[in-house]
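# coordinates only, sequence not included:
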C-alpha cells in the first residue's frame, strides 16, 4: 500500500469515527426519529478491534435510546424491528447470548415508559417467550434477572410492573439468591431507606415468592430484630410458622388470575376499593 493510499484510508477512518460519535450524540440530544434513522443506516466505523465499516443495528440503536430516554426513537425501533431491536447487540457486548440487556438497562436507568414498551412487544412476539426472566451475564452480572436488578436498586414500582407482567420471583441468580433474598439482605445490612425496602418486600409477597430462600436462616436466628422490623404476622409467614394474612392470600389469588399482558391496566379495573389496590397513583400511567 502506498503512502497516499494509507493516508486516505486513515482519513476515512477518522471520518467514520466522527460519524459514529455523531450518531450517539444525536440520540443523546433527542434528535427527530427520521434524522436518527438516516444516520443509523449510514456506514460508519464500529468501535471494536479490526472492525470494518457497517451500519448500526436496531439493537445497538435501541441501547442508545434506552440510555438517553429517547422514547419516540425507542417506539420506532420496537414498532419496525420488534425482535431485532431486542437482540443481543454483538458477541463482544456479552458472552451470554440469551441475556436481555435492553430490559436490564431500562431497569437500571429507571426508564419506565420504555420498559413498558419493551414488555408490550415481548408479550406479542412468540420468539421473545420468557424474555422478562432472562438472566444477565453470569461472568459480569452474576446471572441477575431484571427483577433482581430492580430489587437491588429499590425500584418498587418497577418491581410491581415486572411481577405483574410475569417475572418470576423464584429464579435464583449466580449466587443462589432469589429476589426475596436481595431485599431481605438489604434490610439486614442497612437501616437506610427502610420504608422503600419494605415496600419492595410487600410487592414481592403479593406474587407468591418461594419461601425457600437463603436469608431464612438469618430470620430464624434473629426473631426479635425481624419482628420489630416487619411485624409478627409477616415475620411468621416468611419463616413458615403461620399462613399469610387473609388480605395477602386474597390479593395473591386475584393477581395470579390477571393476564400479564394487560398489567397494570387489569389492576385498575378490579372491582375493589382503590385503597386495596397495590398500584401507586404515580404508577398508573404505565399502561400496556
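Okay, I see it. If you're wondering where the values come from, they're calculated on a predicted model, not measured in any experiment.

# When you work out contacts or count neighbours from here on, use the C-alpha atoms and nothing else.
Noted.

# buried sites along stretch 88-97?
Counting neighbours by 16 or more other Cα atoms under 10 Å, one finds that the buried residues in stretch 88-97 are 88-89, 94, 96.

# Straight-line length of that stretch, end to end?
Between the start and the finish of stretch 88-97 there is a gap of 6 Å, counting by Cα to Cα, to the nearest Å.

# try stretch 118-130
The distance separating the two terminal residues of stretch 118-130, taken as Cα to Cα, comes to 13 Å.

# buried stuff in that stretch?
Of the residues in stretch 118-130, those buried (16+ other Cα under 10 Å) are 118-123, 128.

# Equivalent analysis for stretch 250-269, please.
251-252, 255, 258, 260-261, 263-268.

# what's the answer for stretch 275-285, then?
For stretch 275-285, the neighbour count (16+ other Cα under 10 Å) marks 278-279 as buried.

# Check stretch 195-213 too.
Here stretch 195-213 shows 197-209, 211, 213 as buried, counting by 16+ other Cα under 10 Å.

# residue contacts, the closest residue to residue 200 other than its chain neighbours?
Using Cα to Cα, 6 or more residues apart in numbering and skipping residues adjacent in sequence, the residue nearest residue 200 is residue 156, 4.9 Å away. Contact partners of residue 156, counting by Cα atoms under 8 Å, 6 or more residues apart in numbering, are 150, 196, 199-200, 203.

# what about versus this one:
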C-alpha cells in the first residue's frame, strides 16, 4: 500500500501527523473515484483516527459511506451497503457528526445523491420497524441542523426526487423541527422567497407532499396564507390554496391519488409507480433506478 502506516511504538506527535496524512489520502482516493477493492484495502489496513490515550483506529463502513455520499462514488456506496448493511448506517465518530445519530439520509439529500439515497432506503427497509423509523425520521442537532429531518431538508433545498423517495419509503411528514415547522411549512417558506426562483420544482414538491400529509395537518404557515390571501393565490393557484387553508376539501383527483399511493408498500417503492395510473408529475425524476 502506498500510504501504509508504520509507526508502531513511535512518538505520539509523529503518529498523529501520520493519521492526518492517511486520512486525507483516503479522502482523495474516494474523491478520485478509485476502485472499490483499493478503497477497502486502504480503509481496513490503515489508521485514520487519533484518539485519546494514544489509540488509533480505521474508518468504519459508516464513515466511508459518508465520503462516498459526498463524492457520489456510487459503486463504493453500493458495496458498503451490501456488505455491511447495518454498520454502514451506524452512528459515525464525533469527528463526523456531533449528534449521536446516523446522518446518512440527511447527507444524501443535502448533496442530492438520489441513487445512493435510493439504496440507503432499500437497506433500511430490512431493519426492525423501530430502527427503520429512527433512520427515516432522524432529527439533526438543534445547533447545526435546527432539528430538521431529511424531509425538512428535501423541502428546504427543493429536492423533489429525494422528497418523493423519502415519503414513499415511510418518512413521517408531520414532524416539527426546532422552530416548530413541519416539512410543509419549510416548503411554503421557500415558495414565498422572492424573486420566485425554481417555482416549478417547488410546486412539484408541494404536489407530491399533498398525497402523503393528512388532511387535518396543522402547520404554522396557515395563518400567514390567510392573512396574505392574494399573494398566496398568485403563488399557489386557487385549488392548492383552498385545499391548504381548509376552505375546500381535496379534489376527487387528490383523494384518488392518495388512495393509489397508499397501495404501494415501501418495499416496492418507487418501482410500483409504473404500474399505477398516476400523473406524470408523480414520476418526476429518473426513478428508474437499477435495483
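Thanks, I have it. Given the structure is predicted, the values throughout are model-derived calculations rather than measurements.

# how near is the residue opposite residue 235 of the first structure in the second structure once aligned to residue 207 of the second structure?
Taking TM-score structural alignment as the criterion, the aligned counterpart of residue 235 of the first structure in the second structure is residue 241. Distance, residue 241 of the second structure to residue 207 of the second structure, using Cα to Cα: 12 Å.

# Helices of the stretch 51-200 of the first structure, residue ranges please.
Using DSSP state H, counting those that start in this stretch, the helices assigned to the stretch 51-200 of the first structure run over residues 58-67, 71-80, 101-108, 112-124, 146-152, 156-164, 179-189, 194-206.

# what's the closest of those to residue 18 of the first structure?
In terms of Cα to Cα, the element of the helices of the stretch 51-200 of the first structure nearest to residue 18 of the first structure is helix 58-67, at 16.5 Å.

# What's the local residue count around residue 48 of the first structure?
Neighbour count of residue 48 of the first structure, defined by other Cα atoms under 10 Å: 8.

# A strand includes it, no?
No - under the criterion used here (DSSP: H, G, I helix; E, B strand; the rest coil), residue 48 of the first structure is coil, not part of a strand.

# Report the contact partners of it.
When contacts are counted by Cα under 8 Å, 6+ apart, residue 48 of the first structure touches no other residue.

# and with 10 Å instead?
The contact partners of residue 48 of the first structure, taken as Cα atoms under 10 Å, 6 or more residues apart in numbering, are residue 92.

# Counterpart of residue 150 of the first structure over in the second structure?
Under TM-score structural alignment, residue 150 of the first structure pairs with residue 154 in the second structure.

# How about its match, nearest residue that isn't a chain neighbour?
Once flanking residues are discounted, residue 154 of the second structure sits nearest to residue 163: 5.4 Å by Cα to Cα, 6+ apart.

# The one you found corresponds to which position in the first structure?
By TM-score structural alignment, residue 163 of the second structure lines up with residue 159.

# aligned partner of residue 67 of the second structure in the first structure?
Taking TM-score structural alignment for the superposition, residue 67 of the second structure sits opposite residue 64 in the first structure.

# Give me the neighbour count for that match.
Residue 64 of the first structure has 21 neighbouring residues, counting by other Cα under 10 Å.

# coming back round to it: reformat the buried residues of stretch 88-97 of the first structure as a markdown table; add distance to residue 137 of the first structure.
Shown next, in a markdown table, are the buried residues of stretch 88-97 of the first structure (distance: Cα to Cα, whole Å):
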| residue | distance to residue 137 of the first structure |
| --- | --- |
| 88 | 11 |
| 89 | 13 |
| 94 | 7 |
| 96 | 5 |
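
# Can you pick out the most distant pair from those residues?
Among the buried residues of stretch 88-97 of the first structure, the pair separated by the greatest distance (Cα to Cα) is 89 and 96, at 11.2 Å.

# ok, the equivalent of residue 80 of the second structure over in the first structure to residue 131 of the first structure distance?
Using TM-score structural alignment as the criterion, residue 80 of the second structure maps onto residue 77 of the first structure. Between residue 77 of the first structure and residue 131 of the first structure the distance, using Cα to Cα, works out to 17 Å.

# Same question for residue 170 of the first structure.
As for residue 170 of the first structure, its distance to residue 131 of the first structure is 15 Å (criterion: Cα to Cα).

# Which one's more surrounded, those two?
Per other Cα under 10 Å, whichever of residue 170 of the first structure and residue 131 has more neighbours is residue 131, with 23 against 16.

# how much space between the more buried one and residue 168 of the first structure?
Here the distance between residue 131 of the first structure and residue 168 of the first structure works out to 11 Å (Cα to Cα).

# Next, show the common contact partners of those two.
Counting by Cα under 10 Å, 6+ apart, the contacts common to residue 131 of the first structure and residue 168 are residue 145.

# what's the closest non-adjacent residue to residue 13 of the first structure?
Once its chain neighbours are removed from consideration, residue 13 of the first structure has its nearest residue in residue 45; the separation is 6.8 Å (Cα to Cα, 6+ apart).

# How about residue 122 of the first structure?
According to Cα to Cα, 6+ apart, the nearest residue to residue 122 of the first structure is residue 128 (5.3 Å).

# From what I see, residue 58 of the second structure and residue 45 are in contact.
Yes - using Cα atoms under 10 Å as the test, residue 58 of the second structure is close enough to residue 45 to be in contact (7.5 Å).

# What residues sit buried inside the longest helix along the first structure?
Secondary structure of the first structure per DSSP state H: the longest helix is helix 3-28. Going by neighbour count (16+ other Cα under 10 Å), the buried part of helix 3-28 of the first structure is 13, 16-17, 19-20, 23-24, 26-28.

# Please work out which residues of the second structure line up with the very next helix or strand once past that helix.
Proceeding N to C from helix 3-28 of the first structure, the next assigned helix or strand is helix 33-40, under DSSP states H and E. When helix 33-40 of the first structure is aligned against the second structure using TM-score structural alignment, it corresponds to residues 36-43.

# what's the average distance of the matching stretch to the first structure?
Here the mean offset of stretch 36-43 of the second structure against the first structure after fitting is 0.9 Å, by mean Cα distance after the TM-score superposition for the first structure.

# Not counting sequence-adjacent ones, nearest residue to whichever residue in the second structure pairs up with residue 175 of the first structure?
Taking TM-score structural alignment as the alignment basis, one finds that residue 175 of the first structure is matched in the second structure by residue 179. Once its chain neighbours are removed from consideration, residue 179 of the second structure has its nearest residue in residue 146; the separation is 7.3 Å (Cα to Cα, 6+ apart).
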